[in-house]
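Trainee: give the three-dimensional model of this entry:
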Amino acid sequence: MPQSPHSKMQVKLGGNFLIAAAIESLAEASALAESHDVDREKFVSLMSSTIFDCLIYKGYGHRVAARDHHPYPDAHFALDLGSKDVSLVHSAAAQARCPMPIASLLRDRFVASQNAGRGGLDWSAVALKASEDAGSRQVAEAIRRLEKGFSE
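Mentor: Just a heads-up that it's a prediction; the model follows:
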């Protein structure tokens, strides 16, 4: 295991990068399922109880499928913080000349989500952009509910 503070920070960033990539993958797969009239919650439930039976896919999978991105006090990592970490990963990769094309995609997805005013929501709210990009008819109502709940 890493010993220096710099190495420990890179391990932390690597873990957060993997979580962000899992959220994005869940978002895209859910958008694809939904675009073919497959219930996104049933789809994610199936995936997270079979081939992706683990904490990250279960927890963030539920948030992505239900479009539940409220900042709960006991389970919340703000999108703004996720964006900072993804940017740090991208910078560290550039410094080391280590290609990370998914980090570039994630950085852009997080910035677009921040530009949409979602920085204070849970970082799983980046999933809303995948639904919007796919032309989801259901995402607009979910966004209205989130914005209403977040502004209260």
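
Trainee: CA atoms for contacts and neighbours, from now on please.
Mentor: OK.

Trainee: would you mark the buried spots in the helix or strand containing residue 6?
Mentor: Under the criterion of DSSP states H and E, residue 6 resides in helix 5-35. Going by neighbour count (16 or more other Cα atoms under 10 Å), the buried part of helix 5-35 is 10, 13-14, 16-17, 19-35.

Trainee: and for stretch 47-60?
Mentor: 47, 48, 56, 57, 58, 60.

Trainee: before we move on, what about stretch 34-47?
Mentor: For stretch 34-47, a neighbour-count test (16+ other Cα under 10 Å) marks 34, 35, 40, 41, 43, 44, 45, 47 as buried.

Trainee: can you tell me which of those are in helices?
Mentor: 34, 35, 40, 41, 43, 44, 45, 47 (DSSP state H).

Trainee: which one of these is nearest to residue 81?
Mentor: In terms of Cα to Cα, no member of those lies closer to residue 81 than residue 44, at 25.0 Å.

Trainee: this one next, for a side-by-side:
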Amino acid sequence: MKIGFLGTGKMGTPMALRLLAAGHELRVWNRTEGRIEPLLREGAIAAGTPAEAELGADAVITMLFDDAANEEVLFGSNGLMDALEPGALHIACSTISVALSERLTAEHARRNQLFVAAPVFGRPNVAEEGRLWIVVAGSDAAIAKARPVLEPLSRGISVIGREPRQAHAVKLGGNFLISTMIQSLSEAFVFAESQGIAPSVFLEAVNSALFQSPFYAAYGNVMLHPPEHAGASIDLGAKDTRLLREAAASRNTRLSLADNLAEIFQQAKQAGLAHEDWAVGQYRIAQRRSILKL
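Mentor: As a prediction, the model looks like this:
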């Protein structure tokens, strides 16, 4: 298939490489031109604008950081929306707000275009292995057309419903669970340390006894052995928590734990940890908050 790919950052680049390896023809664009060089070496074609990425494409994927980036790329000058033909398919893999997902659904319907929300679960190393888990929502016809594009990227696909907003809501809810897991693990590590127990020993014992979870093991390892390059940053965690709270508020729902997490992320940013790894940053704030001021 001919695929346009917009956004070749930490997640987008390994995803695009998987599509090239699967034999798809890719036309790629990124705001920072140097980011597309690894893809060009593998046979991708450079697009000068987001609109150019659509030329002759069977589908266009967006994998951009936040709502602002999506707004600019989709609706700005030489944006994707005006370039898409009726019947064209847009696959939104970004983690965006439910509100923007609803706007995109309405815009695509007005223009007679197909739209699938397909946010992904997994860090960059998981994307490199083609083992992302993808949650999708959209019409049956749109999802059927998107599957050959998404399958080389994933170890599994969950169909959430017919409304694209539902997939983006699941992604925000999943990231909320990751944040809460990291926070509870951070505070448990702080407790273990206060009792003279090595966090690594605590993690092995509790995970073996209670959870048998590769997520606890993987995130615990990141927290105790910070990576040279952040897989996902505190900024990203803060953004997703804000989007979750906004989506909840739009349905007259309050999530008190999410409110607490928002405060923790704010403290992390004030401490200069905005670009620190998500898990490492939360652990460091838990350590700072643990000191009793008697």
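
Trainee: all strands for structure 2, in order.
Mentor: For structure 2, applying DSSP state E gives strands covering 2-6, 25-29, 45-46, 59-62, 89-92, 114-117, 120-121, 132-137, 154-161.

Trainee: looking at those, which one is packed in the most?
Mentor: strand 114-117 (a mean of 29; mean count of other Cα atoms under 10 Å).

Trainee: for that one, name the packing helices and strands.
Mentor: Counting by 3 or more Cα pairs under 8 Å, 6 or more residues apart in numbering; DSSP states H and E, the packing neighbours recorded for strand 114-117 of structure 2 are strand 89-92, helix 98-110, strand 132-137, helix 140-150, helix 164-194.

Trainee: quick one: the longest one to structure 1 mean distance?
Mentor: This points to helix 164-194 of structure 2. Compared with structure 1 after fitting, helix 164-194 of structure 2 deviates on average by 0.6 Å (mean Cα distance after the TM-score superposition for structure 1).

Trainee: which residues in structure 1 does that helix align to?
Mentor: Matched against structure 1 by TM-score structural alignment, helix 164-194 of structure 2 falls on residues 5-35.

Trainee: and what of the first one?
Mentor: The alignment of strand 89-92 of structure 2 onto structure 1 (TM-score structural alignment) covers no residues at all.

Trainee: do the third one as well
Mentor: Alignment note (TM-score structural alignment): strand 132-137 of structure 2 is unmatched in structure 1.

Trainee: kindly calculate the angle that that strand makes with helix 164-194.
Mentor: Strand 132-137 of structure 2 runs at 140 degrees relative to helix 164-194, counting by axes from the mean of the first three to the mean of the last three Cα atoms, to 10 degrees.

Trainee: so which other helices or strands are in contact with strand 132-137 of structure 2?
Mentor: strand 114-117, strand 120-121, helix 140-150, strand 154-161, helix 164-194.

Trainee: in a markdown table: the ones you listed, plus distance to residue 38 of structure 2.
Mentor: Formatted as a markdown table, these follow (distance: least, Cα to Cα, whole Å):
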| stretch | distance to residue 38 of structure 2 |
| --- | --- |
| strand 114-117 | 26 |
| strand 120-121 | 22 |
| helix 140-150 | 20 |
| strand 154-161 | 21 |
| helix 164-194 | 28 |
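
Trainee: contacting residues for residue 93 of structure 1?
Mentor: The neighbourhood of residue 93 of structure 1, defined by Cα atoms under 8 Å, 6 or more residues apart in numbering, consists of 99, 100.

Trainee: can you add distance to residue 239 of structure 2 and give the strands of structure 2 back as TSV?
Mentor: Listed next are the strands of structure 2 as TSV, based on distance: least, Cα to Cα, whole Å:
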stretch	distance to residue 239 of structure 2
strand 2-6	20
strand 25-29	24
strand 45-46	30
strand 59-62	18
strand 89-92	17
strand 114-117	19
strand 120-121	16
strand 132-137	19
strand 154-161	23
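
Trainee: which one, of those, ends up nearest to residue 262 of structure 2?
Mentor: Of these, the one closest to residue 262 of structure 2 (Cα to Cα) turns out to be strand 120-121, at 20.9 Å.

Trainee: for burial, what's the neighbour tally of the residue mapped onto residue 126 of structure 1 from structure 2?
Mentor: Mapped onto structure 2 by TM-score structural alignment, residue 126 of structure 1 lines up with residue 282. When neighbours are defined as other Cα atoms under 10 Å, residue 282 of structure 2 has 29 of them.
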